[in-house]
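Novice: I'd like to go over a predicted model; first the sequence, then the structure.
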Amino acid sequence: MRSPEQYIDSLEGEYHISSVIVQFKQEHHCQIKSVISDIEGAEIRGIDDDQGKMVVVVEHQTERGMVTIIDQLKDISGVVNVSLVYHQVDDETE
């Protein structure tokens, strides 16, 4: 069994890329776009204001960091739901 330190060392060199769908209340769309644009590691890639949905790409060096960003998206006032659609782990050493 690996120690916690060995496990953390094994994660070095990873890079996490995820795509999420953010559902939001339409009356808050401008505020939500502004807040997301200020979150490092989050980028809006598509918006459907009529449906109250947007696609956001989340990138971070660690899985924990990626989850933290997704939690920040969930906490934005006017956001109804955040759904993970895609998650990829790349090896930065390659």
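Specialist: Arrived safely. Numbers count the residues shown, from 1 in each chain.

Novice: From here on, just use CA atoms for contacts and neighbour counts.
Specialist: OK.

Novice: Report the buried residues of the biggest strand by length in the chain.
Specialist: Secondary structure of the chain per DSSP state E: the longest strand is strand 79-91. Going by neighbour count (16 or more other CA atoms under 10 Å), the buried part of strand 79-91 is 79, 82, 87, 89.

Novice: Same question for stretch 34-45.
Specialist: In terms of neighbour count (16+ other CA under 10 Å), stretch 34-45 has its buried residues at 36, 41, 42, 43, 44.

Novice: Next up, a structure to set beside the first:
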Amino acid sequence: MSAQQWIITVDDDHLDAMDEVVAELREAGLVVDKVLRSLGQITGYTEEPTGSAAGLSAQADRRRPDLSAVTGVASADGARRHNIAPPDAEVQ
């Protein structure tokens, strides 16, 4: 299994109901990491089976509507992680 990281933005009309939005996202399959109330955002991840790159892309696309369809969600964006080499590393 591989994890897809998500940043969920809650719409302005549902900021007071953040706990309900979090509960519905959990039911939709999101494992919640952080609830950033002052920003109106929720971070977390979904587990996805490993497979071909094309298969993973299609699975991620199928997962997005599930999270976006939750009442109160303005957007569900896949997060990416980037790494850079330390300053003393050789140029590649």
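Specialist: Sure, I can see it. All values reported here derive from a predicted model rather than from experimental measurement.

Novice: Report the TM-score for the pair.
Specialist: Once the chains are laid over each other, their TM-score by TM-score structural alignment, normalised by the length of structure 2 reads 0.65; 72 aligned residues with a CA RMSD of 1.9 Å.

Novice: circling back: farthest-separated two in the buried residues of strand 79-91 of structure 1?
Specialist: Distances among the buried residues of strand 79-91 of structure 1 were taken as CA to CA; the most separated pair is 79 and 89, at 26.4 Å.

Novice: still on that earlier bit, out of the buried residues of stretch 34-45 of structure 1, what pair is the most spread apart?
Specialist: Most distant of these, by CA to CA, are 41 and 44, 10.3 Å apart.

Novice: Overlap of the contact sets of those two?
Specialist: residue 57 (CA atoms under 8 Å, 6 or more residues apart in numbering).

Novice: where do the helices sit along structure 2?
Specialist: Taking DSSP state H as the test, the helices found in structure 2 are 18-27, 53-68.

Novice: What distance do you get for residue 56 of structure 2 to residue 2 of structure 2?
Specialist: Using CA to CA, to the nearest Å, we find residue 56 of structure 2 at a distance of 9 Å from residue 2 of structure 2.

Novice: Fine by me, thanks again.
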